[in-house]
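# heads up, no residue letters with this:
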C-alpha cells in the first residue's frame, strides 16, 4: 500500500469531518437532531446528535480520494448510508426496535446478495474445518446486527464508543498483518481519521459538545462488522474467524452480560437499563474520565491477550475456548458486582430478590450511585443505553 495515499485519505477524512461538525452543529436544531433533557436524560441543555453524521461525511470524503475501491467497499458505503439515515431518523423520531431490526436485516442481505460476502466458514476448530455454507447467511445477519447494537449499547459515556472503535481498528491491523485487501484497510483508516474530530468535541476539548447519536453507533458497528467478516473469510490474511472476536471483545462481552442479566430478570434483552460496565464503574465511585481510561485499557488488553494466544497456541479451538472462558468470567464478575451495588442501593431487597425483581417495582426511585459519582465530578449520566456522560453543556444561543 502506498503510504502517501493513506496519509491523504486520513487527512481529507479528518478535515472534512471537522468541517461537518461545525456545519451540522448549526443545523441540529432545524433538523430536530437534538438530545433534550428529561426525567431519564438528566443532562444540562440541548446537545446536538450530529457526531455520527459528521463521521460518515468524513469517511465518504476520504473514500473519494481512493479510486481503487472494489465492489464490496462500494456496496458497503452505499448500505452504510442507509443505516446512517436510519440512525438519524431514530434520533429524530425514536423508531421502534422492530423497525430498526427489519431495515438492518434488509440492508445486510443486500450486501450478501450483491457481493457474495458472508460467514461461510469458522475455520479449523479442533482439527475439523467448520464449513457453514448458506447457513452462514443468517449467522452473518445476527453477527452484524449484534455488533451494531453492541456499539450502540457501549455509547454510554463521553468518548467510549469512538475510543473502542479506534482500539478495534488497531487490533484488526495487529491481527491481520500484511493483507491484499487494501480497500478495506483504507476504509478503516478513513473511519478512524473521521472519528478524531468528533472525539475532540465530544470529550469537551472545544466548546459546544455534540453526541454520537444512533447514526454514529450504527455506522461504527456496521463498518467494523463487515470489515471483520471480509478479512476473516479469505486465506490471504492472518485474521482468522475466531481471532475477530478479540478485536471487539469488550463490546461483545458487555452485550452478552447485559442480555443474560436482563433475561434472568424476565425482561426483554433490548430493554434499556443501567447495568452496563460503564454504569457499574461509575456506581463504584470512578469518575467518567477514569472509567473511560479503564475501559480503553481493558479493551486493548483483551486484544493483546487474543493476539498472544493466536500467535502461540496456533489452534482455533484453543483460541475460541479461551475467549468463551474469558467472556464467562466477565459475565459472572460484572453480574455479581451489579447485584452488590443494587443491594446497597435498595437495602430492603435480598440479593436473590434483587436479581429477579430490582428495577421492576413501582417504588420511588432511589438516587443512583453512578449519578452521584457523575455529579460529584461535574458530569451527569442519562438512564438509557444510548446515554452519554459529560460536563454540563454550554447553552447555545442558536437554540
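That came through fine. Just so it is clear, the structure is predicted and the values come from calculations on it, not from any experiment. Numbering: from 1, shown residues only.
# going forward, measure contacts and count neighbours with C-alpha atoms only.
Will do.
# distance from the chain centre to stretch 274-292, please.
Relative to its parent chain, stretch 274-292 has a centroid offset of 17 Å by Cα atoms, centre = their mean, to the nearest Å.
# so which residues of the stretch 51-200 of the chain form helices?
Defined through DSSP state H, counting those that start in this stretch, the helices belonging to the stretch 51-200 of the chain, from first to last, are 51-64, 71-93, 97-115, 136-154, 160-176, 182-202.
# nearest to residue 266, out of those?
Nearest of the helices of the stretch 51-200 of the chain to residue 266, taken as Cα to Cα: helix 97-115 at 18.2 Å.
# list the helices and strands that closest one packs on?
Using 3 or more Cα pairs under 8 Å, 6 or more residues apart in numbering; DSSP states H and E as the contact criterion, the neighbours of helix 97-115 among helices and strands are helix 71-93, helix 136-154.
# relative to residue 102, which of these is closest?
With Cα to Cα as the measure, helix 136-154 is the member of those nearest residue 102 (10.2 Å).
# just the helices of the stretch 51-200 of the chain: most buried one?
By mean neighbour count, with neighbours taken as mean count of other Cα atoms under 10 Å, helix 51-64 ranks first of these at a mean of 26.
# now for residue 108: which residues touch it?
The contact partners of residue 108, by Cα atoms under 8 Å, 6 or more residues apart in numbering, come to 141, 144.
# again, 7 Å this time
Listed by Cα atoms under 7 Å, 6 or more residues apart in numbering, the contact partners of residue 108 are residue 141.
# A helix includes residue 286, no?
No - per DSSP: H, G, I helix; E, B strand; the rest coil, residue 286 lies outside any helix segment and is coil.
# Three-state assignment for the closest residue to residue 303 other than its chain neighbours, please.
Leaving aside its sequence neighbours, residue 303 sits nearest to residue 246 (Cα to Cα, 6 or more residues apart in numbering; 5.2 Å). Under the three-state scheme (three-state DSSP), the conformation of residue 246 reads as helix.
# included below, for side-by-side comparison, is a second structure:
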C-alpha cells in the first residue's frame, strides 16, 4: 500500500510540474535575479502547486475522509493560497504572517494540538490547558517559516523536506501509526517528483507556494504523530529531524537582532550562502546540507529507540556536533580557504 502511495504521488507530481511551469509563466509568477539571489536567469516559480495538487489527489483517494483531517486540508489550502499570492504579488511580511496564523489557527481549532508533556525520570504529566493553542500555533508558524527561509538554492528546501518527511513517515511506521505514515509518504512522493525538475540546474522554483505548504505540513504531521504521547524527549525528535532549517532560522534571527534589522529582512548569510562563499559549488553545497539533514534524521531515529540515558547522550553529542560545525566553519572561513578550494575542486 505504501509503495503505491509513494509511486502515485511521485508520478502525479512528475506530470503536473511541467503544466504548473507553463501556468506560472503565463500568469507572470517569475523570479528575477538580484543581488540577494544566487540564480542568474529569470525562473518560473509557484512550482509547489504541483506538490500541493498531487498531495490533494492522494488525500482524496487514499486517506479516510474523517472530520479530524479536513481542518488540516483547509489549513493547507490557506497556506498554499498565501504562497501563491506572495509568488505573484510579493505580500508584506505582516500580510504573510497574518495568513499563516489563520492557517495554523484553523488547524489547531480542528483538534491538532500539543496538549501536555510528561517530564522524564519522574513521569509527571504537565497539562498546557489553554496554552496548548498558542504553543501549537507558534510551532506551526515557526517551522513553516524555517522551511521557507531555507529555500535559497536549487533543490535545497525540497530535498531537506523530503528527508524530513521520509524520516517522520518511517517513525510513524515504527510507532504503528498508519494514517500518519500515509500522509507523510504522500508528501514525500509528491516532493521527490517535483525535485526531478528542481534539482540543480533547476527548471522551476517551488516558490513560497511550495515552501510554505511543505513547512506547514511537516509541522502539522510532527504534532500528529511524534507528539502523541509527548514527553520532553519526544518533543525534541521533530526538532532534531528539522535541525538544519531550525538552526539556520535561529542564527538568522540572532544575526538580524544583533544588526538591528527587522527579523523578516532578507540577507545572504544563510548556511547555503556561507558554504558557497567558502568555495563549494552550488551542487556540492546542496549535497552537503542533504548529508547534514540525513545525519540529524538518523540521530532522531536512534533517539527514539534508545533508553532515557541513551537519548540524553545522543542529545549531548548533537549539541557538541552543532558547536563543532559552527566553530570549524568559522575557522575554515578565516584561515583555510585555499584548502577548502582544493577539496572543492577534487570533489567536483
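That came through, no problem. All figures in this text were calculated on a predicted structure; none of them were measured in a lab.
# out of the helices and strands packed on helix 97-115 of the first structure, which gets nearest to residue 37 of the first structure?
Nearest of those to residue 37 of the first structure, taken as Cα to Cα: helix 71-93 at 13.8 Å.
# now residue 99 of the second structure. Nearest residue, chain neighbours left out?
In space, not counting the residues next to it along the chain, residue 99 of the second structure is nearest to residue 82; the distance is 6.5 Å by Cα to Cα, 6+ apart.
# give the aligned equivalent of that neighbour in the first structure.
Using TM-score structural alignment, the equivalent of residue 82 of the second structure in the first structure is residue 86.
# state the distance from the residue nearest to residue 99 of the second structure to residue 107 of the second structure.
Applying Cα to Cα, to the nearest Å, one obtains 15 Å for the distance of residue 82 of the second structure from residue 107 of the second structure.
# residue 321 of the second structure now?
Residue 321 of the second structure is 35 Å from residue 107 of the second structure, by Cα to Cα.
# what is the aligned counterpart of residue 281 of the first structure in the second structure?
Under the alignment defined by TM-score structural alignment, residue 281 of the first structure is paired with residue 275 of the second structure.
# tell me the centre residue of the first structure?
residue 151 (1.7 Å; Cα atoms, centre = their mean).
# burial count for the counterpart of residue 174 of the second structure in the first structure?
Counting by TM-score structural alignment, residue 174 of the second structure lines up with residue 178 in the first structure. Around residue 178 of the first structure there are 13 other residues, counting by other Cα atoms under 10 Å.
# same check on residue 12 of the first structure?
Taking other Cα under 10 Å as the criterion, the count of residues near residue 12 of the first structure is 22.
# any idea how far residue 188 of the first structure is from the residue nearest to it when sequence neighbours are not counted?
The shortest distance from residue 12 of the first structure to any residue that is not its chain neighbour, by Cα to Cα, 6+ apart, is 5.3 Å, and that residue is residue 62. Counting by Cα to Cα, the gap between residue 62 of the first structure and residue 188 of the first structure amounts to 10 Å.
# coming back round to it: so which of the helices of the stretch 51-200 of the first structure is nearest residue 41 of the first structure?
Distances from residue 41 of the first structure to each of those were compared using Cα to Cα; the shortest belongs to helix 71-93, at 13.8 Å.
# that closest one - contacts with which helices or strands?
Contacts defined by 3 or more Cα pairs under 7 Å, 6 or more residues apart in numbering; DSSP states H and E place helix 71-93 of the first structure against helix 97-115, helix 213-232.
# among the ones you listed, which is nearest residue 48 of the first structure?
Among these, helix 213-232 comes nearest to residue 48 of the first structure, with 8.6 Å by Cα to Cα.
# show me what residue 229 of the first structure aligns to in the second structure.
For residue 229 of the first structure, the aligned position in the second structure is occupied by residue 223, per TM-score structural alignment.
# residues in contact with its match?
For residue 223 of the second structure, the residues meeting the contact criterion (Cα under 7 Å, 6+ apart) are residue 114.
# can you check residue 278 of the first structure too?
residue 291.
# residue 288 of the first structure versus that one, what's the distance?
For residue 278 of the first structure relative to residue 288 of the first structure (Cα to Cα), the value is 8 Å.
# quick revisit: wait, the residue nearest to residue 12 of the first structure sits on residue 16?
No - when contacts are counted by Cα atoms under 7 Å, residue 62 of the first structure is not listed as touching residue 16 (8.2 Å).
# list the residues that contact both of those two?
Counting by Cα under 7 Å, 6+ apart, nothing touches both residue 62 of the first structure and residue 16.
# quick one: list the elements packing against the host helix or strand of residue 11 of the second structure.
Counting by DSSP states H and E, the element that carries residue 11 of the second structure is helix 2-27. Applying 3+ Cα pairs under 7 Å, 6+ apart, one finds that helix 2-27 of the second structure makes contact with strand 43-44, helix 48-62, helix 178-198.
# repeat that with 6 Å
Contact here means 3 or more Cα pairs under 6 Å, 6 or more residues apart in numbering; DSSP states H and E; on that basis helix 2-27 of the second structure packs against helix 48-62, helix 178-198.
# what's the closest of the ones you listed to residue 335 of the second structure?
Relative to residue 335 of the second structure, the nearest member of these by Cα to Cα is helix 178-198, separated by 34.2 Å.
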